[in-house]
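[1] sequence and predicted structure below; questions after.
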Amino acid sequence: MVSPEASTMAKHALLRNRASLCFSDACLFLGGVLMALLLVWSFSSFAYPPSASQTLAASSSSAAAEAPPECAAAAAAPPRDSEESDNFYDDPELSYSMERPMRGWDEKRREWLRQHPSLASGEGGRERVVLVTGSQPSPCKNKIGDHLLLRFFKNKVDYCRLHGCDVFYNNVLLQPQMFSFWAKYPVVRAAMLAHPEAEWIWWIDSDALFTDMDFELPLERYKGHNLVVHGWTNLIYEKKSWTSINAGVFLIRNCQWSMDFMDVWAGMGPQSPEYERWGHVLRSTFADKLFPDSDDQSALIYLLLTQKDRYGDKIYVENEYYFEGYWEGIVGTLPNITREYEDMDRRPPALRRRHAEKASRYYAARRAEAEAEAGAARKRPFVTHFTGCQPCSGNHNQMYSGESCWNGMVKALNFADNQVLRRYGYVRPDLMDSAVVKPIPFDYPAGGDDGGGGDGGGEGAR
């Protein structure tokens, strides 16, 4: 095999020979010399490893001189998703603020998705969902408030990891004039623009948590609807109650209808010059509304009452499951629900198996089948909302004591977290003791005692 140095010297010698022959009018031999040169070059290329010859061949190009061949090839390949074309982000008039209406959002979003086809749908072809939540920008006044909010947020992050949702936590007032109940809408509006790939934006108050980590939103049910809230239609249209809907948890489609609807909805908020008037209107409309301010919940119900033909068909009032459940009626049932799930796990062997967290959806489907056989009473509540507890400020509703609020939160948070810890081999045996965990047993003892004690929070199985 010819060494690289010998090959290079041969090339130089041939070139010198070619020059002398031409100057001596012997150019008739040029063809033969060129053939010899080609033969020597081919042989020297064969002597080099492929990557070295490619590097030498590319040395005359300043763009590729420093890059390995595979990097140069990757750079030359056009990306599947491209930002090279103009889209709505390039519009200098674009505003994330609710102070300027959005026009043509469906067309803008459609064009962006055309430029980014890989982001058009989520895992398994499901519609993409972005969960949005948040809290105040300053530290909590209640001494355990920040700790509780951290655990509430951890709960949401766990759920999103298990179900393929993105999550955004906001802790600043994007539009300071929209405070209190109304602070969430600028965040939701901004999330729509930040996530054109998402079909749904899912707002969940900071004091709400998932207490069924297996359950998935039945998005197919909401085809043809743009807003999903928890409530009761008879309380809306017959009783005209301001508690007939809870606006602390809602699912809103990322589309022009939602942009327009939020403009109307927020038009009753504190940034509007009509804010005080709307407070009087809502107070006079709902006999059970005890405070004078215009709030988003009453405003939504008012729009359904007064403009049902315009909005009613696009708003889904969900009450077939705990899309948002009032905590006081739920917390006391959690120990029994835990024991019922443990009893259920003893029967089908498939539910007793240990499994990786990424396989959770498969086992959730098997569990749902077992739930259906056992009856709806055994179902965990999907979302538990601690309405009125105010974990950050501590200014809880005087209908119940602060202790019942804090204890209820601890119990619900541990109930939910046991479902997560189970996938990591541990569980809290007592729902009121957040610090103590135990390894889950390989199987239950024959007598059915899981050894957990306390509130039966074991959730233990293989």
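    Cool, the structure landed.

[2] C-alpha from now on. contacts and neighbour counts both.
    Fine.

[3] can you give me the strands in this structure?
    129-134, 166-170, 200-204, 208-210, 227-231, 245-253, 315-318, 325-326, 383-385, 426-427, 438-439 (DSSP state E).

[4] any chance of a markdown table for those, columns mean neighbour count and distance to A376?
    Shown next, in a markdown table, are the strands of the chain (neighbours: other Cα atoms under 10 Å; distance: least, Cα to Cα, whole Å):
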| stretch | mean neighbour count | distance to A376 |
| --- | --- | --- |
| strand 129-134 | 23 | 27 |
| strand 166-170 | 16 | 29 |
| strand 200-204 | 23 | 24 |
| strand 208-210 | 27 | 18 |
| strand 227-231 | 22 | 18 |
| strand 245-253 | 22 | 23 |
| strand 315-318 | 18 | 16 |
| strand 325-326 | 20 | 15 |
| strand 383-385 | 25 | 16 |
| strand 426-427 | 24 | 25 |
| strand 438-439 | 14 | 29 |
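
[5] want to throw those strands into a markdown table with distance to L282?
    Putting these into a markdown table (distance: least, Cα to Cα, whole Å) gives the following:
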| stretch | distance to L282 |
| --- | --- |
| strand 129-134 | 26 |
| strand 166-170 | 29 |
| strand 200-204 | 23 |
| strand 208-210 | 26 |
| strand 227-231 | 18 |
| strand 245-253 | 14 |
| strand 315-318 | 20 |
| strand 325-326 | 23 |
| strand 383-385 | 24 |
| strand 426-427 | 47 |
| strand 438-439 | 52 |
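
[6] before we go on, here's another structure to hold up against the first:
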Amino acid sequence: MLIPTTPSSSSSCPFQTSMASSSSTKNLRLRWNDPFFFTSSILLSFILFWTIYCFLIPNPNPNPNTFPISTTTIKNNSASALTTIGPSFYDNPTISYTTTAKITNWDAHRKAWLLSNPTLSKPLFMLTGSQSSPCQNPVGDHLLLKFYKNKADYCRLHNIDLFYNTILLHPLMFTYWAKIPLIRAAMIAHPEAEWFWWVDSDAAITDMDFSLPLHKYQNHNLIVHGWPHLVYENRSWVSLNAGVFLIRNCQWSLDFMDIWASMGPQTPNYESWGKTLKAEFSDKLFNDSDDQSALVYLLLHEKHKWVDKIYLENEFYFQGYWLEIIGKLNKIEDKYLEIEKRSPELRKRKAEKVASDANAAVREMYLREMKMRFGKEGWRRPFITHFTGCQPCSGDHNKMYSGKNCWEGMLRALNFADDQVLRNYGFKYEKVDGNESATVRPLPFGFPAA
């Protein structure tokens, strides 16, 4: 006969009985009265509560140095913030980056985009480029690299975006015509830019202080270096230069480029346009239709349609002819050193970003006080020195120049500009010339002291 037993206190039964012994109750009370046991229990409870809180409740003050793991919206007031809401022209399949499809209503499209992205608006965007293949001229690639560095230095100092293209966006629009497909594509890719600044690969910026007076052109859409009397009276194909120009990001510009490009090599009328332009301009030396002659032709024959929005800039060296500039650079440098000797402010050391704006304003004051002028008769730094006819990449320079003159002239202009940049890094060229092996020296404190 089996006699049932009463479970003991050491039983593994999962339920606690209500028959707790008096001794056990006494022990439990003693534990709660124990300071160590009480403190440990409170601490463990706090840790458990905080752990659950951290998992369930988002941190109201996240560390700015950490990355969010998952977010729906990130608010950011910086210029890089993407704030587009809803569809834009990028969702319209009829808008094309190529020159083969006409764009309409661009001003409204761009205005709507800017309203959605107000922090991204920028006044100026530089475009330039060169061929994709290596240069035929043995020193050509090296020269193009220095020309690129020159533009990159200027854009860094003036907070300008720069795009350097090395591929034909339209396979038939080669040489000087290649800029039009690039500018058109850039307008769509960068609706934040108000102006696009095309600069030929063989043009060097030789005044790192100078800023384009964009306020001056508020009623115009295309700014080209040129002279009205040479266009309308002399009817010369070199009355302006299409190697450096500003064009506004607007519908007018898109329409103008459509007409301008209609004279290019991608059209069946390319040869006939070449004959027309050669007959139009008696000083034109070759038969091909080129962008510069085409631009002058439009000013002459469609003046009523375009001229009100085109400004021919000749009040400063928007682009200067290198042959009339190179021989003056050393004298110009001496003139600017004289200004620095007179100005304690210009002799102060500054961070590059500070010096770019502050020194330019001070120097401009002295230039006006000394009545320093631009141009052949003046001693101001030329803004842009353009090596028209030198062809640094192909080496097929104009026969009126020698290759030696071209290459030495390029190096002298590039070193002249680079010297202005190096000053903010505490160095200066020993001598600004066309010597490839030119050396630099550290500047003494207070250079150039009177």
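    Good, I have the coordinates. Predicted model, so just to flag it, every value in this text is computed and none were measured.

[7] hmm, back to that, and Y341 of the first structure, which of the strands of the first structure is closest to it?
    Proximity to Y341 of the first structure, assessed across the strands of the first structure by Cα to Cα, is greatest for strand 426-427 (14.1 Å).

[8] run the chain-centre distance for the closest one.
    26 Å (Cα atoms, centre = their mean, to the nearest Å).

[9] swap in stretch 127-142 of the second structure?
    Using Cα atoms, centre = their mean, the offset of stretch 127-142 of the second structure from its chain centre is 21 Å.

[10] ok, back up a step: nearest to Y185 of the first structure, of the strands of the first structure?
    strand 200-204 (9.2 Å).

[11] spatially, and excluding backbone neighbours, which residue is closest to the aligned partner of D345 of the first structure in the second structure.
    Under the alignment by TM-score structural alignment, D345 of the first structure pairs with E340 in the second structure. Sequence neighbours aside, L346 is the residue nearest to E340 of the second structure in space, at 5.6 Å (criterion: Cα to Cα, 6 or more residues apart in numbering).

[12] which stretches of the stretch 101-250 of the second structure form helices?
    106-116, 140-158, 179-189, 228-232 (DSSP state H, counting those that start in this stretch).

[13] tabulate the ones you listed (CSV), appending distance to N221 of the second structure.
    Compiled in CSV, those are given as follows (distance: least, Cα to Cα, whole Å):
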stretch, distance to N221 of the second structure
helix 106-116, 13
helix 140-158, 22
helix 179-189, 13
helix 228-232, 17
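
[14] out of those helices, which is the most enclosed?
    helix 179-189 (a mean of 20; mean count of other Cα atoms under 10 Å).

[15] nearest approach to D396 of the second structure belongs to which of the helices of the stretch 101-250 of the second structure?
    Going by Cα to Cα, the one of the helices of the stretch 101-250 of the second structure nearest D396 of the second structure is helix 140-158, 10.9 Å.

[16] residues contacting the match of D345 of the first structure?
    Contact analysis of E340 of the second structure by Cα atoms under 8 Å, 6 or more residues apart in numbering lists 346-347, 448.

[17] rewinding a little: E369 of the second structure: which of the helices of the stretch 101-250 of the second structure is closest?
    Comparing the helices of the stretch 101-250 of the second structure by Cα to Cα, helix 140-158 comes nearest, at 24.7 Å.

[18] specify the angle between the closest one and strand 161-165 in degrees.
    160 degrees (axes from the mean of the first three to the mean of the last three Cα atoms, to 10 degrees).

[19] for helix 140-158 of the second structure, packing partners?
    strand 161-165, strand 203-205, helix 352-369, helix 403-422 (3 or more Cα pairs under 8 Å, 6 or more residues apart in numbering; DSSP states H and E).

[20] contacts only, for the residue nearest to E340 of the second structure.
    By Cα under 8 Å, 6+ apart, the neighbours of L346 of the second structure are 340, 359, 362-363.

[21] what is the corresponding segment of the first structure for stretch 282-296 of the second structure?
    With TM-score structural alignment as the criterion, stretch 282-296 of the second structure aligns to 287-301.

[22] in that stretch, which residues are buried?
    Within stretch 287-301 of the first structure, the residues that qualify as buried are 293-301, counting by 16 or more other Cα atoms under 10 Å.

[23] pipe these into a markdown table and attach distance to G325 of the first structure per row.
    What follows is those, written out as a markdown table (distance: Cα to Cα, whole Å):
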| residue | distance to G325 of the first structure |
| --- | --- |
| D293 | 24 |
| S294 | 23 |
| D295 | 20 |
| D296 | 18 |
| Q297 | 15 |
| S298 | 18 |
| A299 | 21 |
| L300 | 19 |
| I301 | 18 |
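
[24] not counting sequence-adjacent ones, nearest residue to the residue most central in space within the first structure?
    The centre of the first structure sits closest to D166, judged by Cα atoms, centre = their mean, with a distance of 1.9 Å. In space, and not counting its chain neighbours, D166 of the first structure is closest to V130: 4.7 Å by Cα to Cα, 6+ apart.

[25] next: P270 of the first structure.
    M178 is the one closest to P270 of the first structure (Cα to Cα, 6+ apart), at 5.7 Å.

[26] quick check: the gap between the residue mapped onto that neighbour from the second structure and M187 of the second structure.
    Aligned counterpart of M178 of the first structure in the second structure: M173 (TM-score structural alignment). The spacing between M173 of the second structure and M187 of the second structure, counted by Cα to Cα, to the nearest Å, is 18 Å.

[27] cheers, nothing more for now.
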